[in-house]
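Student: build me a model from this:
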Amino acid sequence: MHIRVQQNAFDYGEECARFAAGRTDTGAVVTFCGIVRAPENAVLYRMEIEHYPGMTERALAQIAQSAIQRWDLHDCLIIHRYGPLTAGAQIMMVATASRHRADAFAAADFLMDYLKSRAPFWKKEITDQGTNWVAAKDTDEAALKRW
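Tutor: This next block holds a predicted model:
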């Protein structure tokens, strides 16, 4: 399991290639990359993401460990950025590796749901309409019930 919380950008293609390289017992690698998007009907100047170092990494490791225990994963990767980001910037990535695709897909989906709702990041949008802290959505919370 690999967890990285970082300010600088990452190369999605390089990360995917490195994660998949040399795996002879893995039949499936699933990846997902989240992109900063502007809110509806607003121009996003930037999104600022805050976190508590140490606490955030521990929380992400616990989420990843839950996925590893629940599915037959050979490995998983979580990268999440913090600091000021603009629309179109890569904000995060997950990757899962498993012998079979069903486990890799399910684990990646689980990771995304839990990272969206339970990872200790605080996001503030600065738009042409003012500043707004991004609140949790009911749909995000409802997605957790399936797990």
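Student: going forward, measure contacts and count neighbours with C-alpha atoms only.
Tutor: OK.
Student: quick one: the strands in the protein?
Tutor: Ranges of strands in the chain, per DSSP state E, are 2-6, 28-35, 44-51, 73-81, 83-85, 90-98, 121-127, 130-133.
Student: most tightly packed of those?
Tutor: strand 90-98 (a mean of 24; mean count of other CA atoms under 10 Å).
Student: export the strands of the chain as a markdown table, with columns for distance to Glu15.
Tutor: Shown next, in a markdown table, are the strands of the chain (distance: least, CA to CA, whole Å):
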| stretch | distance to Glu15 |
| --- | --- |
| strand 2-6 | 11 |
| strand 28-35 | 10 |
| strand 44-51 | 22 |
| strand 73-81 | 9 |
| strand 83-85 | 19 |
| strand 90-98 | 9 |
| strand 121-127 | 22 |
| strand 130-133 | 30 |
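Student: before we compare anything, build this one as well:
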Amino acid sequence: MIRVQREDFEIGAELDALTRDNPGVGGLCSFVGLVRDLHPDARTPDSESGEGRVHGEVRAMTLEHYPGMTEKMLRRIDAEAHRRWPLEASLVIHRYGRMEPGERIVLVATASAHRQAAFESCQFLIDWLKTKAPFWKLEETPDGGCWVDARVGDDAAAARWGRDDWAAE
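Tutor: Next up is the predicted model:
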């Protein structure tokens, strides 16, 4: 299931609906992305990506997307996950619009008979979503708005999953 929406979502209710009435599910893995209050505008080492990161206040973030194109790409990414792993179910909910620090942006969940497929496919979905889905982020800071550039670390995370020619189909 793929949803791109302005409104917030309830994590527990979404996960329950994903697995309800499906006794084949033995493992459920989820990822929830939140708006942070950090802004990249001063360079310090970033242990996660190895890239420089600047720490400054983010008051809000506005996510924009290309309706129709966004859902199409998310369906392609989801279909590829189902092709690679034996999934019982999957869910991608991505919000757009203005959000403040602490608010939920994205929920990715995968359900499989076994935990390994659930773990790997969930990570695959979020890695590819970060690099292939057409979303644009505008951060509001005390100094004004700042468009967020793609991160090399996100591309490297997606690259470990191999070929991406399916994304252009």
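Student: ok, the residue nearest to the spatial centre of the second structure to Pro23 of the second structure distance?
Tutor: For the second structure, the residue nearest the mean C-alpha position is Ile126 (4.3 Å; CA atoms, centre = their mean). Look at Ile126 of the second structure and Pro23 of the second structure: by CA to CA, to the nearest Å, they are 25 Å apart.
Student: same deal with Asp16 of the second structure?
Tutor: For Asp16 of the second structure, the distance to Pro23 of the second structure - CA to CA - is 12 Å.
Student: if we can go back for a sec, I'd say the residue nearest to the centre of the second structure and Leu107 touch.
Tutor: No - in this structure, Ile126 of the second structure is not within contact of Leu107 by CA atoms under 8 Å, at 9.0 Å.
Student: which helix in the second structure has the most residues?
Tutor: When every helix of the second structure is counted residue by residue (DSSP state H), the longest turns out to be helix 115-132.
Student: what does Ala61 of the first structure align to in the second structure?
Tutor: With TM-score structural alignment as the criterion, Ala61 of the first structure lines up with Arg75 in the second structure.
Student: without its sequence neighbours, what residue ends up closest to its match?
Tutor: Ile2 (6.7 Å; CA to CA, 6 or more residues apart in numbering).
Student: now the one you found: how far from Glu64 of the second structure?
Tutor: From Ile2 of the second structure to Glu64 of the second structure the distance is 17 Å (CA to CA).
Student: same question, Gln123 of the second structure
Tutor: 23 Å.
Student: ok, Ala111 of the second structure next?
Tutor: 29 Å.
Student: Phe119 of the second structure matches what in the first structure?
Tutor: Checking TM-score structural alignment: Phe119 of the second structure goes with Phe105.
Student: okay but that match is in contact with Val30, surely?
Tutor: Yes - counting by CA under 8 Å, Val30 is a contact partner of Phe105 of the first structure at 6.1 Å.
Student: joint contacts of those two?
Tutor: Listed as contacting both Phe105 of the first structure and Val30 by CA atoms under 8 Å, 6 or more residues apart in numbering are Thr96.
Student: run a quick neighbour tally on the nearest residue to Asp78 of the second structure once chain neighbours are set aside.
Tutor: Distance criterion CA to CA, 6+ apart; nearest residue to Asp78 of the second structure, sequence neighbours excluded, is Leu125 at 6.8 Å. The local packing of Leu125 of the second structure (other CA atoms under 10 Å) involves 24 other residues.
Student: which residue is the nearest non-sequential neighbour of Leu18 of the second structure?
Tutor: Using CA to CA, 6+ apart, the nearest residue to Leu18 of the second structure is Ala89, at 6.7 Å.
Student: next one: Asp128 of the first structure
Tutor: Using CA to CA, 6+ apart, the nearest residue to Asp128 of the first structure is Val43, at 5.4 Å.
Student: what residue of the second structure matches up with that neighbour?
Tutor: Checking TM-score structural alignment: Val43 of the first structure goes with Glu57.
Student: its match against Gly144, yeah?
Tutor: No - judged on CA under 8 Å, Glu57 of the second structure makes no contact with Gly144 at a distance of 10.8 Å.
Student: what separation do you get for the residue nearest to Asp128 of the first structure and Trp133 of the first structure?
Tutor: 15 Å.
Student: residues contacting the equivalent of Gln90 of the first structure over in the second structure?
Tutor: Using TM-score structural alignment, the partner of Gln90 of the first structure in the second structure is Arg104. Each residue near Arg104 of the second structure by CA under 8 Å, 6+ apart is listed here: Asp8, Phe9, Val32, Gly33, Leu34, Val35, Arg95.
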